[in-house]
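Peer 1: need coordinates for the following:
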Amino acid sequence: MYRQTIDPVFGSLAWSALLALVPIAALFVFLGVFRTKAWVASWGSLAVAALVAVLGYGMPTGQAVLAAGQGAAFGLFPLAWTLVAAIWIHSMTVHSGHFDVLCHSFAAVSKDQRIQAIIIAFCFGSLLEGLAGQGTPVAITTVMLVGGGFRPMRAAAVALVANTVPAAFGPLGLPITTLAKVSDLPMADLGAMAGRQVPIIAVFVPLLVVGIADGRRGVRQTWFPALACGVSYGLTQFVTSNYISVPLADISSALVSACVVTVVVRAQHVRRSPAPAPSVIAHPDTPQASASPLPVTSGVRTEVWRAYAPYLAIVSIFVFSQWKPVADALNSATVTFPWPGLHLLTSGGEPSTLPMFKFNWLAATGTLLLISGLATMVVLHIPPRVAVTALAETLGRLRGPITTISGLLALSFVMNASGQTMVLGTWLAGTGGAFVVISPILGWLGVALTGSDTSSNALFGALQVTAADKAGLPATLLTAANASGGVVGKMISLQNLTIAAAATGMHGAEGDLFRRMFRWSVLLLAGMCLIVFLQTTRVLGWMTVH
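Peer 2: Okay, here's the model as predicted:
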């Protein structure tokens, strides 16, 4: 049995908090200074956290190991289970050739490269983030933009900016699922609250996309489609996360906004002149890219609908799973049990809820995705052999990310179980009302260094709720702000910068990309901090989930 204490180091809260910062600092040093692989950083930081827990906080070694085991298990289920199923579906569409059909259908909407930037980088990128995440949207959309005539630096910048607002809910709600687990707050409330913060920023991101693609002229000439895209995306994200299903927030928003842009562009087709040539809008300090336009599909309409079928199947199955009789049937198979051997008491001497493990194998997002994958096999006529090959390739590609996720969740669980997170939260609560602004900054910093909103939520979720409670601030609001603040750190994360540079052949240009994206990231962060602050006042207080 281990009981958490508020001041285990020299009887001082400040010294205890300083020691609790060591595992987080170790993670940042591994990633930012030594530039180790992500899985090495996560497991190395876990070892540091375990040493702090045992030597500094007096936690029995066995309890620390069991807490790490519970975290690693949560990383495998439901997180890795969801990730594997999502990318498996995407891999099958690539094998069948329908992914190319989908890309061509996007390019056929308009020859204006600025509109293509919106549809490919923002709409389609959001769809990929909602399904797969892990840098997949940046890698794919950057290559597509370069193929459409954008120079590498400009293409990378557009893709990075676009891959912001979907990060709070993708892939398939994993960041919110993780946040709910580590903070012990209802997932529905956290998803709804994030859905009342991120959509405000979403309105402006397509405008920023066209601004980066073509400067002020791009905004002046394409502001209406960009604004229509942002507004439709934000509204759909709000409605879906609050009233339908948190895991579907990105997917539904991406599909709706893409449809809206298509309708608006076609309605303006007669009056809209094409965008300038790539040699004009491309960035002058990068090599000339191919000026050939994106290919336009000449296939039959049936193939286009089949290309969209996997995503429509996912939406339909998830919506159907929310119907109360179906939801009750799925949840009836859920098993909740205390993690064997892990016995924790809170600082108040009450049994802790941290050791409880929820195994919702039938209602899990990954299981619903598996069903969607089987439907995809039928609709796209994918033979079982091809599906198995795609699954094997997916597992091979995800070995690193799965190991990283398990390590980060194990790190988070050790810090939570030993009380390190509680001590940090109590210490930060000393900032009082100023913590309202600090809250989204923590999320931003976490994503900037780990590259994942899920990882950031795992690290800081429990800290946010502790600090909010101690400071007398709304816990759901500020805990959700960790996810919301994290989205604007996505564009400067080491992971995404590396992926964007590699996808465009600009090896070693990560520093140039960072300098180019940093000001936009800070600007959007300031906007998010303002939103969260106003939601604690009468101005926007009516938006807060209670």
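
Peer 1: alpha carbons only for contacts and neighbour counts from here, please
Peer 2: Noted.

Peer 1: Ile317: how many residues sit nearby?
Peer 2: Per other Cα atoms under 10 Å, the neighbour tally for Ile317 reads 16.

Peer 1: this one as well, want them side by side:
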Amino acid sequence: MIMVISFILALLPIIWLIIALTALKMPGYKACPIALALSFLIAIGLWKMPILDSITAILEGAAMSLWPIIIVIIAAVFTYNVCIHTGYMEIIKKMLAGVTRDKRVLVLIIAWGFGGFMEGMAGFGTAIAIPASMLWALGFDPVLSAIVCLIANSTPTAFGSIGIPTTTLSKVTGLNVASLSVDTVIQIAPIIILTPYILVLLTAKSKKAFKGVGLITLISGLSFVIPEYLVAKYVGPELPVVIGSVSSMFCTILAAKLFERKDISPEFAMDAVATNNISKNKALTAWLPFILIFIFLLGTSNLVKPVNSFLAQFKSSVQIYTGEGGTHYSFAWLSTPGLWIILAGFIGGIAQGAKFTKLCAIFKDTVLQMMKTIVTIMSIIAASKLMGHSGMIASIADMFVKLTGSFYPLFSPFLGSIGSFVTGSGTSASVLFGGLQAETANVLNLNSSWLAAANTAGATAGKMISPQSIAIAVGATALESKENLLLKGVIKYCAIFIILMGIISYFGAQFL
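Peer 2: All right, here's what the predicted structure looks like:
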């Protein structure tokens, strides 16, 4: 009975967020601080957590949110704002219209392909912020831009930031990283193929959604998942999403050139008119900020070990949390993606004709523009740290295992989704529940790697409804106080993904 009460009480901050963001239509910058306050009261009142430990847990979460997460979001929106100010976003718009005027295909290229690439390279919100702001700038409805990017960002999370969630899971569980990588791709493969169809359906809002683009949509999904599987199996967890997303972008563009109908229905056609009068220099200048983002993130990633190791030396380690199990939190000053995206924005902006002083003003305005988003993200990450350190998350997990029994594999992805919902991170979900999943598999005589991978699979679904992810999308598309629209727009797809993953996890566990 005590365990049941603890389980319910531990869930209260999560239940509050769902009710506040949907039924009450409360903006995230108001709902999330209340969730933090509720977590604090429960932690010190019912879990008997010392007040000093509670406060330092909150401070640790706030520090983590500022660096590297919030700096990445500010950097992404800053780059977008620079391109809007210089007028070069209009050139990008016309060039993309030269590839295709079909909004459905553009969503596949930008939200699915390019967004997957950004997740694979950088993570930390870039895969939502940059593609969503680009779609909005191209004339897409801001709510639609945010929703399709939230959904598109789900499955790439498993191997985001050069494979960090999966490599972390391997370290937490002690399981072979190659087996985890392959098992993860197998479990999310049907969702990878399904996602492009959902994106097209949402973009079209019509019964004729797939008319003329059905084959292109299939190619977009298959060209993502096949390379992702092969790279995961034969190379490792660092590059599956990077290679898969680049392959998908290339194949989607090629398929559009080969199979796209010339007589696109007006309801699916983008307003921008393609032009052949854009010089190569002007085109290069327009895309320069994003090209530099690609070069900088690739050049400073784990794929270039000498550079990455050199930059990693510049860090400060501080033990913020004072409670048991507290570890030093490191501020990586030069190896964080946000810093390099800001640098790309400044260099690209100067190349596009903006003065340095104006770029500084744009950066300042961007920070002010993002204040509500900053409050939201700081609050939710602080709450997640507090729930983790106090034992609230552990209580949820323990009761969950006891309630499900032999049907646990069916619900294993759901547990992973709770982890990413609370923390906004696939990596944190691995840390929170990865070990539990592996231990439970041993107790039930099931394949540990399969169930640990199910945790990652579920985390990809929970990521799309995380208040942190929604706050990023809101900030990128200027939808302050519209969080409820985004949550309502994606929550049913999150539920579909979790159910499908649960079925795959359950039946796979019976035969492996």
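
Peer 1: so what number do they get for TM-score?
Peer 2: The TM-score (TM-score structural alignment, normalised by the length of structure 2) is 0.77; 489 aligned residues with a Cα RMSD of 4.5 Å.

Peer 1: and the end-to-end length of stretch 315-332 of structure 2?
Peer 2: With Cα to Cα, to the nearest Å as the measure, stretch 315-332 of structure 2 spans 4 Å from end to end.

Peer 1: what does it rub up against?
Peer 2: Applying Cα atoms under 8 Å, 6 or more residues apart in numbering, the contact partners of stretch 315-332 of structure 2 are 52-53, 56-57, 59-60, 67-68, 312, 314, 333-334, 389.

Peer 1: run the last query once more with 10 Å
Peer 2: For stretch 315-332 of structure 2, contacts defined as Cα atoms under 10 Å, 6 or more residues apart in numbering pick out 49-50, 52-61, 63-64, 66-68, 311-314, 333-335, 385-386, 389-390.

Peer 1: from Ser412 of structure 2, how far out is Ser406 of structure 2?
Peer 2: For Ser406 of structure 2, the distance to Ser412 of structure 2 (Cα to Cα) stands at 11 Å.

Peer 1: who touches both of these two?
Peer 2: In contact with both Ser406 of structure 2 and Ser412: Tyr506, using Cα under 10 Å, 6+ apart.

Peer 1: have a look at these two and say which one is more surrounded.
Peer 2: Ser412 (30 against 11).

Peer 1: name the element that one belongs to?
Peer 2: In this assignment (DSSP states H and E), Ser412 of structure 2 forms part of helix 408-423.

Peer 1: stretch 40-58 of structure 1: how far from the chain's middle?
Peer 2: For stretch 40-58 of structure 1, the gap between its own C-alpha mean and the chain's C-alpha mean amounts to 26 Å (Cα atoms, centre = their mean, to the nearest Å).

Peer 1: against structure 2, where does stretch 52-61 of structure 1 fall?
Peer 2: Aligned by TM-score structural alignment, stretch 52-61 of structure 1 falls on residues 42-51 of structure 2.

Peer 1: now do the end-to-end distance for the matching stretch.
Peer 2: End residues of stretch 42-51 of structure 2 are separated by 11 Å (Cα to Cα).

Peer 1: contacting residues around that stretch?
Peer 2: 6, 9-10, 12-13, 36-37, 39-41, 52-55, 57, 322-323, 386-392.

Peer 1: so which of the residues you listed are in helices?
Peer 2: 6, 9-10, 12-13, 36-37, 39-41, 52-55, 57, 386-390, 392 (DSSP state H).

Peer 1: Gly396 of structure 1 maps to what in structure 2?
Peer 2: Structural alignment (TM-score structural alignment) places Gly396 of structure 1 against Leu368 in structure 2.

Peer 1: list the contacts of the host helix or strand of that match.
Peer 2: Assigned by DSSP H and E, Leu368 of structure 2 belongs to helix 356-369. Residues from elsewhere that reach helix 356-369 of structure 2, judged by Cα under 10 Å, 6+ apart: 70-71, 73-82, 85, 342, 345-347, 349-350, 355, 373-374, 475-476, 478, 480.

Peer 1: swap in 8 Å and give it another go.
Peer 2: 74, 77-78, 81-82, 346, 349-350, 475.

Peer 1: now, which of the residues you listed lie within helices?
Peer 2: In helices, defined here by DSSP H, the members of the contacts of helix 356-369 of structure 2 are 74, 77-78, 81-82, 346, 349-350, 475.

Peer 1: among those residues, who's most crowded?
Peer 2: The most crowded member of those, judged by other Cα under 10 Å, is Ile74 (31 neighbours).

Peer 1: now the residue nearest the centre of structure 1: how far from Gly133 of structure 1?
Peer 2: In structure 1, the residue lying closest to the centroid (Cα atoms, centre = their mean) is Ala167, at 2.8 Å. According to Cα to Cα, Ala167 of structure 1 and Gly133 of structure 1 sit 8 Å apart.

Peer 1: okay, buried residues for the host helix or strand of Leu513 of structure 1 please.
Peer 2: In the assignment (DSSP H and E), Leu513 of structure 1 maps to helix 510-534. For helix 510-534 of structure 1, burial by neighbour count (16 or more other Cα atoms under 10 Å) applies to 510, 513-514, 517, 520-522, 524-529, 531-534.

Peer 1: would you mind pulling up the elements that that helix packs against?
Peer 2: helix 152-162, helix 198-202, helix 435-450, helix 475-487, helix 494-503 (3 or more Cα pairs under 8 Å, 6 or more residues apart in numbering; DSSP states H and E).

Peer 1: turn these into CSV, including distance to Ser257 of structure 1.
Peer 2: Shown next, in CSV, are these (distance: least, Cα to Cα, whole Å):
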stretch, distance to Ser257 of structure 1
helix 152-162, 13
helix 198-202, 11
helix 435-450, 25
helix 475-487, 19
helix 494-503, 24
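
Peer 1: list the buried residues for the helix ranked longest in structure 1?
Peer 2: The longest helix of structure 1 (DSSP H) is helix 205-239. Neighbour-count burial for helix 205-239 of structure 1 flags 205-214, 218-219, 221-239 (criterion: 16+ other Cα under 10 Å).

Peer 1: next, the mean deviation of the helix or strand that that helix is followed by compared to structure 2.
Peer 2: Once the chain leaves helix 205-239 of structure 1, the next helix or strand it forms, by DSSP H and E, is helix 249-267. In this overlay with structure 2, the average offset of helix 249-267 of structure 1 from its partner residues is 4.1 Å by mean Cα distance after the TM-score superposition for structure 1.
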